[in-house]
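Chemist: sequence first, then the predicted structure, then my questions.
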Amino acid sequence: MRQLRGFTVVELVAVIVITGLIAAIAAPRFIGRDAFDARGAYGTLTSALRYAQKTAIAQRTNVFVNVNLGTRTICLGYTSNCNVAVLDPATQTAYIKILPNNIALNTATPTIGFDGLGRPIPNATATFQIQNTVVPAEPARTITVEAETGYVR
C-alpha cells in the first residue's frame, strides 16, 4: 500500500486559527498610527531642542525654539518670535515642524533659547509634556531642558 504525504484537516485548521489570532492582535498595532504619534512628536520636539542648542554653540549666537501650543508648531529662529529663521539642514528652508493633531502638548515655557555656550535662556529648567489624546493608555512623555547646562533629556 502507498503512503500519502500531506497535512491533515486538523493541522490546517490549527494553522488558520493561529494565523487569525495573530492577525487580530498584531494588525491594529501596525495599521493604526495613533499610538505612534506621541512617540513621533516626542522625537521631533527633542531633536528640535537639541538642534537649536547645537546650532547656538556652533554659531556662538542665541537660537530660540518657539512652540505654539495652539497649532502644535515648532519653529527655530535667531529671535524669540522666529522672524529670522534657522535653516533646516534637510530642506534648506525655515526650520518649522508641525506635530500631529491627536497629541496634547503642555509647557510653562513655550519659548526657550540657547546662548552661545548652550545654556538655556531663561536660565531655568523647562519641561514639555506630550500626551496622546486618542490612545489614553499611552503614557505621557516628558522632555526636560536642564538649567545651567541646557541638557535635553
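Modeler: Alright, I've got the coordinates.
Chemist: C-alpha only now, for contacts and for neighbours.
Modeler: Noted.
Chemist: ok, Thr55 to Val63 distance?
Modeler: Distance, Thr55 to Val63, by Cα to Cα, to the nearest Å: 7 Å.
Chemist: the more surrounded of the two?
Modeler: Val63 (32 against 19; other Cα atoms under 10 Å).
Chemist: how about the more buried one: what's its closest non-neighbour residue?
Modeler: Closest residue to Val63 apart from its sequence neighbours, by Cα to Cα, 6 or more residues apart in numbering: Tyr78 at 4.7 Å.
Chemist: distance of that neighbour relative to Tyr42?
Modeler: For Tyr78 relative to Tyr42 (Cα to Cα), the value is 23 Å.
Chemist: one more: Asp115?
Modeler: For Asp115 relative to Tyr42 (Cα to Cα), the value is 23 Å.
Chemist: which residues touch Thr111?
Modeler: When contacts are counted by Cα atoms under 8 Å, 6 or more residues apart in numbering, Thr111 touches 64-67, 80.
Chemist: tell me the one of the residues you listed nearest Ile31?
Modeler: Closest to Ile31 out of those is Val67 (29.5 Å), distances taken as Cα to Cα.
Chemist: name the helices or strands packed onto the host helix or strand of that closest one?
Modeler: Element membership for Val67 (DSSP states H and E) is strand 63-68. The helices and strands touching strand 63-68, judged by 3 or more Cα pairs under 8 Å, 6 or more residues apart in numbering; DSSP states H and E, are helix 34-59, strand 73-77, strand 111-114.
Chemist: okay, now the one to match up with it:
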Amino acid sequence: MVELIIVIVLVGILSALAITRFFDRTVYDTETATEQLRNILRYGQKTAIAQHRNVFVVLGPNSAGLCFANENPCSVPNQVLAPSGQNSDSAATRAACNSRTWMCEGRPASITAGANPAITFFGFNSLGQPFNNPNAAAFGGLTFTLSGGGNTRTVSVAPETGYVF
C-alpha cells in the first residue's frame, strides 16, 4: 500500500514538471526552425549539384530561402521550388516568404537568429561547395545560432565540402 502511494506521488510530481514543458511552445519552435534551416541548406546544396548551377541561400530578417540568383528579395523566376511543391505554409512563412511554392521558411517572432560571420547570403556552386563571394575561393565556414525559450541550437556549414550539421 505504501509503495502505491509513493508511486502515485512520484507520478504526480513528474507530470507537474512535464506539463509545464508542453505549454512552452517556444522550445518546439526553436527545434522546428533549426531543422527547417538544416533542410533548406541541404536541399540547396543538392539542387546546386543536380542542376549543375549556383544556388544562393537568401537570408532575410525573418526567413531563409533558396534562389538561383544572388538577389534579395528573390524574384519569382529565380525562386527554387520546394521539393514537395509547397513549403510549410506556417503563419511566419506566409508573412516572410510571400509564396507557398518557394523553398523558403519564415522564423517565428519568438526565435532569435544570427550568423557567424554575419552575412545576408551565401551559395553553393555546382560541386556543392559553399561560397560567399563568387570571385573568392575561401569560405571559412558558417554557423547559425537560433535561440528561444531558453533553448539554443546551432546549424553549421563546413568549408570546402558544404556539409551541414
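Modeler: Sure, I can see it. Because the structure is a prediction, the values reported are computed rather than measured.
Chemist: follow-up on the earlier one: can you list the helices and strands packed on strand 63-68 of structure 1 in a markdown table and add distance to Tyr95 of structure 1?
Modeler: Formatted as a markdown table, these follow (distance: least, Cα to Cα, whole Å):
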| stretch | distance to Tyr95 of structure 1 |
| --- | --- |
| helix 34-59 | 9 |
| strand 73-77 | 6 |
| strand 111-114 | 15 |
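Chemist: all helices of structure 2, in order?
Modeler: In structure 2, the segments counted as helices under DSSP state H are 2-22, 25-51, 91-97.
Chemist: just so I know, which of these lies nearest Ser147 of structure 2?
Modeler: Across the helices of structure 2, closest to Ser147 of structure 2 is helix 25-51 (Cα to Cα), at 6.3 Å.
Chemist: against structure 1, where does that closest one fall?
Modeler: Aligning helix 25-51 of structure 2 against structure 1 (TM-score structural alignment) gives residues 33-59.
Chemist: please state the offset of that stretch from the chain centre?
Modeler: 6 Å (Cα atoms, centre = their mean, to the nearest Å).
Chemist: buried residues, that stretch. List them.
Modeler: 34-35, 37-39, 41-42, 45-46, 48-57 (16 or more other Cα atoms under 10 Å).
Chemist: and what of stretch 85-101 of structure 1?
Modeler: In stretch 85-101 of structure 1, counting by 16+ other Cα under 10 Å, buried: 85-86, 88, 94-97, 99-100.
Chemist: ok, residues contacting it?
Modeler: The contact list for stretch 85-101 of structure 1, computed with Cα under 8 Å, 6+ apart, reads 37, 41, 44, 63, 71-79.
Chemist: run the last query once more with 7 Å
Modeler: Stretch 85-101 of structure 1 has contacts (Cα atoms under 7 Å, 6 or more residues apart in numbering) with 37, 41, 72-78.
Chemist: what about that stretch, start to end distance?
Modeler: Distance between the two ends of stretch 85-101 of structure 1: 24 Å, counting by Cα to Cα.
Chemist: what of stretch 52-67 of structure 1?
Modeler: Start-to-end, stretch 52-67 of structure 1 (Cα to Cα) is 13 Å.
Chemist: how far away is the most centrally placed residue in structure 2 from Leu10 of structure 2?
Modeler: Central residue of structure 2 (Cα atoms, centre = their mean): Leu37, 1.4 Å from the mean position. Going from Leu37 of structure 2 to Leu10 of structure 2 by Cα to Cα gives 39 Å.
Chemist: for Ser126 of structure 2, same thing?
Modeler: From Ser126 of structure 2 across to Leu10 of structure 2, the span is 57 Å (Cα to Cα).
Chemist: for those two, indicate the residue with more neighbours.
Modeler: When Ser126 of structure 2 and Leu10 are compared for neighbours, Ser126 comes out ahead with 18 against 12, by other Cα under 10 Å.
Chemist: can you tell me what that one aligns to in structure 1?
Modeler: Under the alignment (TM-score structural alignment), Ser126 of structure 2 maps onto Gly116 of structure 1.
Chemist: what residues are up against that match?
Modeler: Contacts of Gly116 of structure 1 were listed using Cα under 7 Å, 6+ apart, and they are 56-57, 60-62.
Chemist: next, count neighbours for the closest residue to it other than its chain neighbours.
Modeler: Leaving out its chain neighbours, the residue that sits closest to Gly116 of structure 1 by Cα to Cα, 6+ apart is Arg60, at 4.0 Å. For Arg60 of structure 1, the neighbour count with other Cα under 10 Å is 14.
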